[in-house]
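# fold the following.
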Amino acid sequence: MSGEGDTTLKSICYKPGSLQLLDQRKLPLETTYLEIRDAADGWSAIQEMVVRGAPAIAIAAALSLAVEVSNFSGFDGSSAEAVTFLENKLDYLVSSRPTAVNLADAALKLKQVIANALASSAAEPNSIFKAYIEAAENMLEDDVASNKAIGTFGSSLLRQQAKNPDKLSVLTHCNTGSLATAGYGTALGVIRALHTQGVLERAYCTETRPFNQGSRLTAFELVHEKIPATLIADSAAAALMKDGRVDGVIVGADRVASNGDTANKIGTYSLALCAKHHGIPFYVAAPLTSVDLSLSSGKEIVIEERTAKELLNTHGGLGERIAAPGISVWNPAFDVTPAELIAGIITEKGVITKNANDAFDISSFAKKVTGN
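Below is the predicted model of the structure:
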């Protein structure tokens, strides 16, 4: 599966009964794919950062269970027991990473699919498993189309807002490209679209401490796609903006509350504050599956804390220890950027802008574009 021909990197390689995930911990020096045989393998790959990025996490989880049931030699149980089996596995997979809403949203939709299959007059375990597998495979296909739409809407928005629509430089944080999705990207998809249109002067990417997704992954993708790009230290972003080198900041999202508050990789909030100070528009690019209308604000978003080793050791915790023994560590994986700092939220259905009260009405937007 690829979002852009043979040149786009694939984080997820799937065919019926087989799933391989690119081990992103080893990039950019080594390209290794891990075989995922069941939901337990999927859970470990997500929790251990083999695969990351909210859309990719959801799809990898769904497909890991699809592979498991595809390879059943036989299921000794009733149709109701097949549904219970799938539901329990989905709940287990959701526990791998709690902050990204896409995974929980995917699980909820897949539960509805198998519930509908159970209600069918022809319901039997095999038909329920088949319905689940088809739904999981459709998620893989739909993600690429969704990301390309985000790229189109986002590039148009940035050009409309830029002083020079034919010459833009954009700063991004963490990794939101083909490695974080099924094959195209959200925020990095917008950058890719600008480059394709011939109007991108330069993309700037932060190193994204402490796991270094920017220097290891985003930089790798930008070089791979031959996009003019520069890597900066996280702490250099304010100076870059002060020098007038940035026309816009665009990031992804792991969860967006109904008021527009957005959880994304730690350091995003700092970038938004810097952008506000320097009069630079700050955008979020994410599929509607990243929106959680059940949350009234970002205060309700659960923030995952990562292992202390990511700060204590080199290479995001994978190398030798560098910090003083005995030091305590606070290592949140995400922070929440208040809606007041966000100029627009770019989705596959269009751009969510603020109303006359300078507030996002995401609920009304979602109802309008989905009909629900």
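# going forward, measure contacts and count neighbours with C-alpha atoms only.
Noted.
# report the buried residues of stretch 182-197.
Neighbour counts using 16 or more other C-alpha atoms under 10 Å place 182-195 of stretch 182-197 among the buried residues.
# which member of those residues is positioned nearest Glu221?
Set against Glu221, the nearest of the buried residues of stretch 182-197 by C-alpha to C-alpha is Leu188 (9.2 Å).
# which residues touch the closest one?
172, 175-177 (C-alpha atoms under 8 Å, 6 or more residues apart in numbering).
# distance from the host helix or strand of it to the middle of the chain?
Using DSSP states H and E, Leu188 sits within helix 187-196. Relative to its chain's centre, helix 187-196 lies at 15 Å (C-alpha atoms, centre = their mean, to the nearest Å).
# number of nearby residues for Tyr98?
To be clear, residue 98 is Pro; Tyr isn't right here. Burial of Pro98 is recorded as 17 neighbouring residues (other C-alpha atoms under 10 Å).
# the contacts of Leu188, buried ones only, as a PyMOL selection?
A single PyMOL command selects the buried members of the contacts of Leu188 (16+ other C-alpha under 10 Å):
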select buried, resi 172+175+176+177
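# what distance do you get for Leu217 to Ala239?
23 Å (C-alpha to C-alpha, to the nearest Å).
# compare neighbour counts for those two and give me the winner.
Using other C-alpha under 10 Å as the criterion, Leu217 and Ala239 rank with Leu217 on top: 25 against 11.
# following up with a second sequence; could you model it the same way so I can compare the two?
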Amino acid sequence: MVDQDAVRPVAAGPPAVPSLRWDEPPEGPVLVLLDQTRLPGEEVELVCTDVPALVQAIRTLAVRGAPLLGIAGAYGLALAAARGFDVEEAAELLAHARPTAVNLGYGVRRAADGYRRALEEGKGRDAAAAVALAEARALHREDIEASARMAEHGLALLGGLLPGGGYRILTHCNTGALVSGGEGTAFAVARAAHRVGELRRLWVDETRPLLQGARLTAYEAARCGMAYTVLADSAAGSLFAAGEVDAVLIGADRIAADGSVANKVGSYPLAVLARHHGVPFVVVAPTTTVDLETADGASIEVEQRAGSEVTEFPVPDGTGVMGAGGGISATSAGSAVPVAPAGAQAYNPAFDVTPPDLVSAIVTEAGVLSPVTGAGLAELCARSRQVTIS
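Next comes the predicted model:
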């Protein structure tokens, strides 16, 4: 079940509430989410008391972003265990809520493995639930640490690639604090550049059809005091042609064993443009986003979303809030008007895949990989595991 909690008007500075938090009111444990479908107009918390509510929040993009989905999946499993629900059923529901995001399944498995291990050791269900929650909290802490290290490695990479400073960075979708336990992935690198006075301009793709760039990245950039400009996705080519882009920084939802990168649809065209114009195309993601069991880009399952996200456009309700599903669906507070003829077919993949030869570098918490090769990626992941274990 989902309850709507406090509604806060948006103000300057960091988000007033975290993207995700565990809480234990007298009625029982809950998972509290910042509803990203209500941004940038309002900061609204959703309170999930069970796994179906969390699955719905994931599918409607109230909570989104690869690292945060992993954390949400782990906490969701812990929630099921703590409230006495069927843990195996919960694991299945959560892991398949969004098929392309590998972190989601990773987080679910990690908490579920801890729960099962505790039961096998003869611990009771309450103790096993506590182990699942401990795993979720550990993953949350690790993501915060990974975000900081990615920002450090990414800033150093930019310094080597662009020694003149004053970076003009183009980004796509949203990769900041809204997708992470920390400051994010690609956005965290841009924010690090901003802190040291080296970010001249953050170019923000609007990111059709759900506008995560215009609604969410611009929201975060404004609150951080960055110089930023929102552009239509189709305008990116003119920026490259005018020599206004020094580097492209994006995140990832899954990185295959050969280095192919699945990210928000619209990322692949940016990689092609960047290669043509001699601009570095950099992917920033934790090693938990690397899926060595998926051989190549063709093996990545790409989520297909409802065509109405393309054929309809939102109109505000009485409060000025757009509909749910990233502000595009008419299924919630707002309504939508058709922008295509009735019955029009729509092609709406949530992601596209960029081949490794178009990726200049992959930045992870374990370091930077360039050039991007399957062998190098496997070595980087092995190094990350060694660091985590030690």
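# which part of the second structure matches the next helix or strand after the helix holding Leu188 of the first structure?
Once the chain leaves helix 187-196 of the first structure, the next helix or strand it forms, by DSSP H and E, is strand 200-206. Residues 199-205 of the second structure are the counterpart of strand 200-206 of the first structure, counting by TM-score structural alignment.
# what's the mean deviation for that stretch versus the first structure?
In the superposition with the first structure, the average deviation recorded for stretch 199-205 of the second structure is 0.7 Å (mean C-alpha distance after the TM-score superposition for the first structure).
# residues contacting that stretch, please?
So stretch 199-205 of the second structure is contacted by 165-173, 190, 193-194, 213-214, 217-218, 226-233, 236 (C-alpha under 8 Å, 6+ apart).
# the residues you listed in strands, which ones?
Here DSSP state E is the test, and the contacts of stretch 199-205 of the second structure give 167-171, 228-231 as lying in strands.
# ok, of those, which one's closest to Glu135 of the second structure?
Compare each of those with Glu135 of the second structure using C-alpha to C-alpha and the shortest gap goes to Thr171, at 31.9 Å.
# for the closest one, which residues are in contact?
Contacts for Thr171 of the second structure (C-alpha under 8 Å, 6+ apart) come out as 186-187, 202-205, 248-250.
# who wins for neighbours among those?
In the contacts of Thr171 of the second structure, the most neighbours by other C-alpha under 10 Å go to Phe187, 29 neighbours.
# residue in the first structure matching that one?
Alignment note: Phe187 of the second structure maps to Leu188 in the first structure; criterion TM-score structural alignment.
# ok, now how distant is its match from Ile133 of the first structure?
Distance of Leu188 of the first structure to Ile133 of the first structure, given as C-alpha to C-alpha: 29 Å.
# tell me where the stretch 101-250 of the first structure has helices.
Per DSSP state H, counting those that start in this stretch, the stretch 101-250 of the first structure carries helices over the ranges 101-119, 125-161, 187-196, 213, 219-224, 237-242.
# just want the angle from the longest one to strand 168-172.
Computed by axes from the mean of the first three to the mean of the last three C-alpha atoms, to 10 degrees, the angle separating helix 125-161 of the first structure from strand 168-172 equals 130 degrees.
# residues in the second structure aligned with helix 125-161 of the first structure?
When the second structure is aligned by TM-score structural alignment, the counterpart of helix 125-161 of the first structure is residues 125-161.
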